[in-house]
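Colleague: Okay, sequence plus prediction incoming.
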Amino acid sequence: MTARRDFALVALAGVLWGTGGLAGAALADAEHLPASAVAAWRLLGGGGLLLVALVLTGALRRVPRTRVVLGRVVVTGLLAAAYQAAYFSAVARAGVATATLVALGAAPVLVAVGAAVLGRRLPSGRTVLALVLALTGLVCLVGTSTAAGTGSGSGRTGGVLLALVAAGAFATMTAINRGGTPGLGALPLTALAFTLGGIVLVAVSAVVGPGVQVPGTTRGWALVTYLALVPTAAAYGAYFRGLHTVPATSAALLALLEPLTATVGAVLLLDERLGLAGLVGAVLLAAAVVVLRPRTRRSPTMVGPGRAAGDTSRSDAVRARGANTSGVMRASDPREGPAPR
């Protein structure tokens, strides 16, 4: 069953990612940085700062040096770099609205389809309902917005394809980290994988472009610090921890809290207006979260924690059988020991 704490951590990650969009846009405007530089600083800063903290506290020494752990770190780092690079490139080609709709909207669908194929089982009705509510809400929230430079023709088509690549990278990263890795906690995974992903982005930018520009003002570095710590280190640490019990499809759907938070932040901080369609979309996204919420472990049909009504334990059967045959509990005989529990 999904733990309430893990569900809350994944939801928190979606909210923190929404603040990252505002911080990333502010950083790009203040320092005139391209999207690739913002993505590189986000991964390298978030992973690097967290890595330093883990080294200073000695937590990194407890991570096992196994092939499984190394493989999980490398694959997660490469997928994070691919997601960031593909998404921001899609924004440049097709615009924010289209890139967000395709990348964030396709990810939970890809996860749900993959889970159904690999598990040979259709998603539950509750999951399907949450998918419909969330995707409809995303279209209402983002699809009606307009932005400059939305692209056209082959550029827009290329942007959509890049957004699908981003969706696939995020969906795969979510699926492979479902349930966690023995010996590898969420924070060490975030620190090691994102430091690697940031290095990959810096290297790629140096080879195919002018390299990653460095912020030149105190405000720029403050934004980099916030972007690295809050919507990257803290958010992905919470996300990977929550994946221990939260199903991958539910986690990908909860990630849609990112555009909802970004929209609310833009309304409150940037004085943007939210039309009727956007308001309906926000309500639908919130409804999807309510539908996905974990069910309580206790209910009126439960006799006790973990025991359903009508179920009897082995000890109950032993007691009943002993009472019927001899009128005395077998467990009362000291030679037989206590009744099994």
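Modeller: Arrived safely, thanks for sending. Residues are numbered from 1 along each chain as shown.
Colleague: Going by C-alpha atoms from here, please, whenever you check contacts or count neighbours.
Modeller: Fine.
Colleague: Could you give the separation of the strand or helix carrying residue 85 from the chain centroid?
Modeller: Secondary structure assignment for residue 85, by DSSP states H and E: helix 67-94. In terms of C-alpha atoms, centre = their mean, to the nearest Å, the centre of helix 67-94 is set 14 Å apart from its chain centre.
Colleague: try stretch 257-268
Modeller: With C-alpha atoms, centre = their mean as the basis, stretch 257-268 stands 17 Å off its chain's centre.
Colleague: try this one next to it:
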Amino acid sequence: MLPVLAVLAAALLFGTTGTSQALGPEGTTPLSVGAVRLVIGGTGLALIAFTLARRHARRRMDAAPRPRLTWRPLSLMVLTGLCLAVYQPLFFLGTDRNGVAIGTVVALGSAPVLAGLLEWALTRRAPSGVWVAATAAATLGVVLLGFGGAAGTSTGTDPIGLLGSVGAGASFAVIANAQRRLLDAGWDPFTVVGAMGVSSAVISACALPFVDLAWLQTSAGVVLALWLGLGTISVAYVLFTWGLSGLTAATAATLTLGEPLTASILGITVLGERLSVLAIVGLVILALGLALLAWGSRSPRDPAPFAVEG
């Protein structure tokens, strides 16, 4: 049950991103906020994760030897950082073209489905009946939430925006499966997430010279950058990856649908947004789907049918 709670806590932190940006200073852009967020968050993630990994290694002196760092696990580690870096521009492309509701729905709703299908293709193991039922309910809830939207409003769809949102969902699905393969190969979860932090920070730092960072000169901008970096990246991904060590990639991805649930609640209580009846029904169905998945994930994860060569 603890892995489930860890991933849900990560989803809660992820869900504060939109509200934090809405309360942030003027002059921010999705690309500048995203780049700064990952440079700070990726660096903090690496420092926290590698520190925990060293402590974990000292406690496991008598355990199995650490797998060797060959090109295959190294490529998977870099892949997770790359996917984390490209997730945000794709996500914001979708929200810019289709609005926050539809863009978020497509990105987060597609992630668990794509993660489950990718895991099925890699492992030849069909998802469990509980996962199928819970994911169907949670995805339906997200769709109703997005298309219900705010009371009295409507949003159109743009094909390029939809592709961007699906691409964001696919990026997250790849992260979950790549990390799952590294964990199955014997890599410590904190080493895995630390490598993702380093890779994403280095990639995002390359974008800093090309974005406007004037908003960082304000105290509100500094607070925003630190929270988005340390809270929603460093801490959140340590929790997510630790939880993933006890769950399937499909289950972990579905549990992260708690993000739109959190974002919607914050939108209502903090930003004063009003949801339609359809969106409220979506929130209830989404919560029920997450509860079903949490209940079905009480037993330990089945042994993985494959391992990455170390």
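Modeller: Yep, that arrived. All values reported here derive from a predicted model rather than from experimental measurement.
Colleague: Could you quantify their similarity as a TM-score?
Modeller: Scored by TM-score structural alignment, normalised by the length of the second structure, the superposition of the two chains gives a TM-score of 0.82; 288 aligned residues with a C-alpha RMSD of 3.0 Å.
Colleague: quick one on the thing from earlier: which helices and strands sit right next to the helix holding residue 85 of the first structure?
Modeller: With contacts defined as 3 or more C-alpha pairs under 8 Å, 6 or more residues apart in numbering; DSSP states H and E, the packing partners of helix 67-94 of the first structure are helix 35-57, helix 96-119, helix 153-176, helix 186-208.
Colleague: quick one: the helix or strand following the last one to the second structure mean distance?
Modeller: If you walk from helix 186-208 of the first structure toward the C-terminus, the next helix or strand you reach (DSSP H and E) is helix 218-228. Relative to the second structure, and after both are superposed, helix 218-228 of the first structure has an average distance of 1.0 Å to its aligned residues, where the measure is mean C-alpha distance after the TM-score superposition for the first structure.
Colleague: and residue 56 of the first structure, how far is that from residue 50 of the first structure?
Modeller: When C-alpha to C-alpha, to the nearest Å is applied, the distance between residue 56 of the first structure and residue 50 of the first structure equals 10 Å.
Colleague: now residue 133 of the first structure
Modeller: Residue 133 of the first structure is 35 Å from residue 50 of the first structure, where distance means C-alpha to C-alpha.
Colleague: Specify which residue of the two has the higher count of neighbours.
Modeller: For residue 133 of the first structure and residue 50, the more surrounded residue by other C-alpha atoms under 10 Å is residue 50, and the numbers stand at 25 against 21.
Colleague: OK, contacts around that one?
Modeller: Counting by C-alpha atoms under 8 Å, 6 or more residues apart in numbering, residue 50 of the first structure makes contact with 187, 190-191, 229, 233.
Colleague: Counterpart of residue 144 of the first structure over in the second structure?
Modeller: Per TM-score structural alignment, the equivalent position to residue 144 of the first structure in the second structure is residue 148.
Colleague: thinking that match is in contact with residue 264, fair?
Modeller: No: counting by C-alpha atoms under 8 Å, residue 148 of the second structure stays clear of residue 264, with 11.8 Å between them.
Colleague: Dump the contacts of residue 50 of the first structure into TSV; add neighbour count and distance to residue 81 of the first structure as well.
Modeller: Below are the contacts of residue 50 of the first structure laid out as TSV (neighbours: other C-alpha atoms under 10 Å; distance: C-alpha to C-alpha, whole Å):
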residue	neighbour count	distance to residue 81 of the first structure
187	23	17
190	32	12
191	29	13
229	22	17
233	27	14
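Colleague: Now render those as TSV, adding distance to residue 223 of the first structure.
Modeller: Written out in TSV, the entries for the contacts of residue 50 of the first structure read as follows (distance: C-alpha to C-alpha, whole Å):
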residue	distance to residue 223 of the first structure
187	22
190	20
191	19
229	10
233	14
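Colleague: Between these, which sits nearest residue 297 of the first structure?
Modeller: Residue 297 of the first structure has its nearest neighbour among these in residue 187, at 27.8 Å by C-alpha to C-alpha.
Colleague: any idea how far the closest residue in space to that closest one that isn't next to it in sequence lies from residue 103 of the first structure?
Modeller: For residue 187 of the first structure, ignoring the flanking residues on the chain, the nearest one in space by C-alpha to C-alpha, 6 or more residues apart in numbering is residue 237 at 5.1 Å. Counting by C-alpha to C-alpha, the separation of residue 237 of the first structure from residue 103 of the first structure is 21 Å.
Colleague: What of residue 323 of the first structure?
Modeller: Counting by C-alpha to C-alpha - residue 323 of the first structure and residue 103 of the first structure are separated by 64 Å.
Colleague: thinking again about what came up before, the residue nearest to residue 187 of the first structure: what secondary structure?
Modeller: Three-state call for residue 237 of the first structure (DSSP: H, G, I helix; E, B strand; the rest coil): helix.
Colleague: neighbour-wise, which of residue 148 and residue 264 of the second structure wins?
Modeller: Of the pair residue 148 of the second structure and residue 264, residue 264 is the one with more neighbours under other C-alpha under 10 Å, namely 27 against 23.
Colleague: list the contacts for the more buried one?
Modeller: Residues touching residue 264 of the second structure, when contacts are defined by C-alpha under 8 Å, 6+ apart, are absent altogether.
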